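predicted structure and sequence below. I'll ask about it afterward.
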Amino acid sequence: MTQRLSPGDVAPDFTLSDDTGANVTLSELRGRKVIVYFYPAAMTPGCTKQACDFSDSLASLREDGYEVLGISPDKPEKLAKFRDRDGLTLRLLSDPEKEVLTRWGAFGEKKLYGKVVQGVIRSTFVVDEDGKIAHAWYNVKATGHVAKLRRDLGLDRNGDDA
């Protein structure tokens, strides 16, 4: 059984290559809130929908003090194609060894079409300014997740605030 993270846990630090080949280290983002989301594979329908939703919301999330990092087992070259193909603006990180996925509880047993398999568990975390897990969601749905996340974080803008 994969160990899962809970609110209050220290977020496991990592350094991963992004879609441009640059390294991104989580601890270097201290002082900001960071949404870290794990997804199975670039350029698949559900992952594309989720990445586009995050990308479309990125400006308003940043206004609210959040940075967004998407992590998958894909190599940086595939992530660059994904970014370019879909006009994505968020940082996509590569974890081909699945070490970070595993440490965050986002890789392990899951059900796929009724069978138990090993794979990426679609998960989203909010890391607070001090590097602790503020929220942890496992087995999230790709479609509608960003809207739900915004509601859960109290960031839903229904036109009633400027």
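Now that the structure is in, tell me what you want to look at.

from here on, just use CA atoms for contacts and neighbour counts.
Noted.

so Gln50 is in which element?
Per DSSP states H and E: Gln50 is located in helix 45-63.

list the helices and strands the helix or strand in which Ala134 is found packs on?
Following DSSP H and E, one finds Ala134 within strand 133-138. Other helices and strands packing on strand 133-138, by 3 or more CA pairs under 8 Å, 6 or more residues apart in numbering; DSSP states H and E, are strand 123-127.

A further structure is provided below for comparison with the first:
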Amino acid sequence: MRLYVPLTLGGLAAAFSAAELPAPLTVYAVTPALREWYAAGDEEELEYAAMAQAARASVGLIAAEEGVVRRRVVLACEVKSVPPAGGDRELGDARLDLSAGLPWSAVQAVHVDATQAIEIVTQAVDSWDAAQKGDEDAVFALDACEGQELLWYATQEVPDLLKEFGGG
């Protein structure tokens, strides 16, 4: 099963250094609630939707920390199985809360914003709190991030990525 883990570049540096993603952990995956919401989607589209939710959650993590580099980070991890989501999930929700951490060996790829996305991500980060309260302009700024594709990196590229993007 593919899991998508939202992080900041600092979180990526810490996970890489520790060789694990410590518990508790919020991840995103193709859940029954997501399948039901997007019934016409094939597996690839469902995976993309789960990753998009993880990327959005990364904006929230960036907003919660001072001085964080404003680039969304999502790890794609492969695991054998995960516990089912609780019954309190909304239709379309891909979020899962894990009580166990993940070893770094589960990480299959790292997705990070390109330099061109920094301005849009910064606007989304600055709008995060207002968007959570339903402010339409703030939600629009947050939604604008979804138009920015994340770059793909192999796990062996992480040290160079952290040097390049200032996360390590």
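Here it is on my side, so go on. Quantities reported herein were computed from a predicted structural model and do not represent experimental measurements.

and the TM-score between these chains?
Remark: TM-score between the superposed chains equals 0.29 [TM-score structural alignment, normalised by the length of the first structure]; 71 aligned residues with a CA RMSD of 4.5 Å.

hmm, back to that, list the buried residues in the helix holding Gln50 of the first structure.
The neighbour-count check on helix 45-63 of the first structure (16 or more other CA atoms under 10 Å) flags 46-58, 61 as buried.

and stretch 119-127 of the second structure, what's buried?
Residues of stretch 119-127 of the second structure classed as buried: 120-127 (neighbour count, 16+ other CA under 10 Å).

tell me which of those fall in helices.
Among those, the members falling in helices (DSSP state H) are 120-127.

which of those residues sits closest to Leu98 of the second structure?
Among those, Val125 lies closest to Leu98 of the second structure (CA to CA), at 25.1 Å.

would you reformat the buried residues of stretch 119-127 of the second structure as TSV and include distance to Arg35 of the second structure?
Shown next, in TSV, are those (distance: CA to CA, whole Å):
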residue	distance to Arg35 of the second structure
Ile120	29
Val121	28
Thr122	31
Gln123	31
Ala124	27
Val125	29
Asp126	31
Ser127	29
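
and of these, the nearest to Tyr4 of the second structure?
Closest to Tyr4 of the second structure, out of all of these and judged by CA to CA, is Val121, at 18.8 Å.

now do the helices in the first structure.
Counting by DSSP H, the helices of the first structure are 45-63, 76-86, 99-103, 145-152.

what do you get for the second structure?
Under DSSP H, the second structure gives helices at 9-18, 32-37, 43-64, 118-132, 136-144, 158-165.

rewinding a little: which helices and strands does the helix holding Gln50 of the first structure pack with?
Looks like helix 45-63 of the first structure contacts strand 66-72, helix 145-152 (3+ CA pairs under 8 Å, 6+ apart).
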